[in-house]
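Chemist: Can you look at this prediction? I've put the sequence above it.
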Amino acid sequence: MKRLALFRHAKSDWNDARLRDFDRPLNQRGRTGAALMGLHIRDYGMDWQRIIASPAVRVTQTIELGSEAAGHTPPVIWDRRIYLASSPTLMELLREQDEQADAIIMVGHNPGLEDLIFDLVPDDGKSPLRDEVEDKFPTAAFAVLELAIDAWSEIDDGCARLVHLMRPRDLDARLGPSLED
């Protein structure tokens, strides 16, 4: 079995219209959410061997702040293909991972991460967490999937169970939906 965590970047700043989308930093709420989720990821207790991540500024800041709060950073592989990628692209990138890592965190963007959950986790009515993701996979959300595979090259539609979902608002009500855009 392999484990895959999907961590959406924290809330980004839209105030500077001159910035390319790729270069948008986190806003203050995003900075708070990234640190809070970093602590949660640490406390989840999994030995994550690797992070694969989009190099977009909001993702790099999410990882930096989360890792700083957690006091630990697994090795990070930056891959531009994750930036605004579709689910099939993300799945192909996962198939390329070597077998030495049993637990990987992918940090990136929607709608790709959300669509990846929908592709990997069957819509069979047995996953209340999947139903929550259908409602919304907000910024800084963290989902853990258990994949019924022995090798990353075997990843395919329907091979996973969604076993954990945490959003910043679940840890701090001030980061809740009334503040979500």
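Modeler: Structure received.
Chemist: contacts and neighbour counts: CA atoms only from here.
Modeler: OK.
Chemist: Please enumerate the helices of the protein.
Modeler: Taking DSSP state H, the helices of the chain run over residues 28-44, 57-70, 87-95, 112-120, 128-135, 168-171.
Chemist: orientation of the fourth one relative to helix 128-135 in degrees?
Modeler: To tie it back to what came earlier, the one meant is helix 112-120. Here the directions of helix 112-120 and helix 128-135 differ by 140 degrees (axes from the mean of the first three to the mean of the last three C-alpha atoms, to 10 degrees).
Chemist: here's the one I want to compare it with:
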Amino acid sequence: MTKTLILMRHAKSDWGAPSLPDKLRPLNARGQRSATALGDWLRAKGHLPQTVLCSSAIRTRETLAGLGLMNTTVNYSDDLYHAEADVMFQVLKRASSDTVLMIGHNPGICDFAQMLMEDAPDHIRFHDYPTCATLVARFDIADWTALQWRSGQPVDFTVPRDLIGG
């Protein structure tokens, strides 16, 4: 039995209103295009989550909406807002679906991805995890409670620039 994690950083946010609290920042136009492109990529590759674990921030919610995913259970969590890797690890261990999409923020999401993988995917941007970077990883476990660090096998990794250009 295997479990699959789709680990996504939120798309590019809008900094046009500097007085807006960080948690309330929306996506900018580029971020909206990126989220749509990533949704198309996930569907084309057959990487379809049953459950989404999403930070409660507006930009992560808008990233999820832009993906256009159907038939998924969504759990918004304050715990994932700017979470560190160990918090993300604990949240994921409580999941029950075979395929889970987690949407969060840097630097935690980049650290989490690196700490989960036995070997890094062969992509130049994996180690800085730019906005809307998406890792698909498989774990040879029957239940998320058995998740261990450095146990993931990369299946796919992409960034918006791979899909829609500069």
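Modeler: Great, that's in hand. For clarity, every value in this text was computed on a predicted model and none was experimentally measured.
Chemist: before we move on, back to that, just send the helices of structure 1 back as TSV, with mean neighbour count too.
Modeler: Formatted as TSV, the helices of structure 1 follow (neighbours: other C-alpha atoms under 10 Å):
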stretch	mean neighbour count
helix 28-44	21
helix 57-70	22
helix 87-95	17
helix 112-120	21
helix 128-135	14
helix 168-171	18
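Chemist: Let's have those helices in CSV, adding distance to residue 22 of structure 1.
Modeler: Shown next, in CSV, are those (distance: least, C-alpha to C-alpha, whole Å):
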stretch, distance to residue 22 of structure 1
helix 28-44, 16
helix 57-70, 6
helix 87-95, 18
helix 112-120, 15
helix 128-135, 24
helix 168-171, 23
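Chemist: which residue of structure 2 sits farthest from its center?
Modeler: Using C-alpha atoms, centre = their mean, the residue of structure 2 lying farthest from its centre is residue 19. It sits 26.7 Å away.
Chemist: Okay, residue 21 of structure 1 and residue 158 of structure 1: tell me how far apart.
Modeler: Relative to residue 158 of structure 1, residue 21 of structure 1 is positioned 32 Å away (C-alpha to C-alpha, to the nearest Å).
Chemist: swap in residue 165 of structure 1?
Modeler: 18 Å.
Chemist: who has more neighbours, these two?
Modeler: Taking neighbours as other C-alpha atoms under 10 Å, residue 165 of structure 1 and residue 158 compare with residue 165 leading, 19 against 16.
Chemist: Residue in structure 2 paired with the more buried one?
Modeler: Aligning on TM-score structural alignment places residue 165 of structure 1 opposite residue 157 in structure 2.
Chemist: same question, residue 3 of structure 1
Modeler: For residue 3 of structure 1, the aligned position in structure 2 is residue 4, judged by TM-score structural alignment.
Chemist: was I right about its match contacting residue 100?
Modeler: Yes: using C-alpha atoms under 8 Å, residue 4 of structure 2 is in contact with residue 100, at 6.4 Å.
Chemist: one step back: ok, how many other residues are close to the match of residue 3 of structure 1?
Modeler: By other C-alpha under 10 Å, the residues close to residue 4 of structure 2 number 24.
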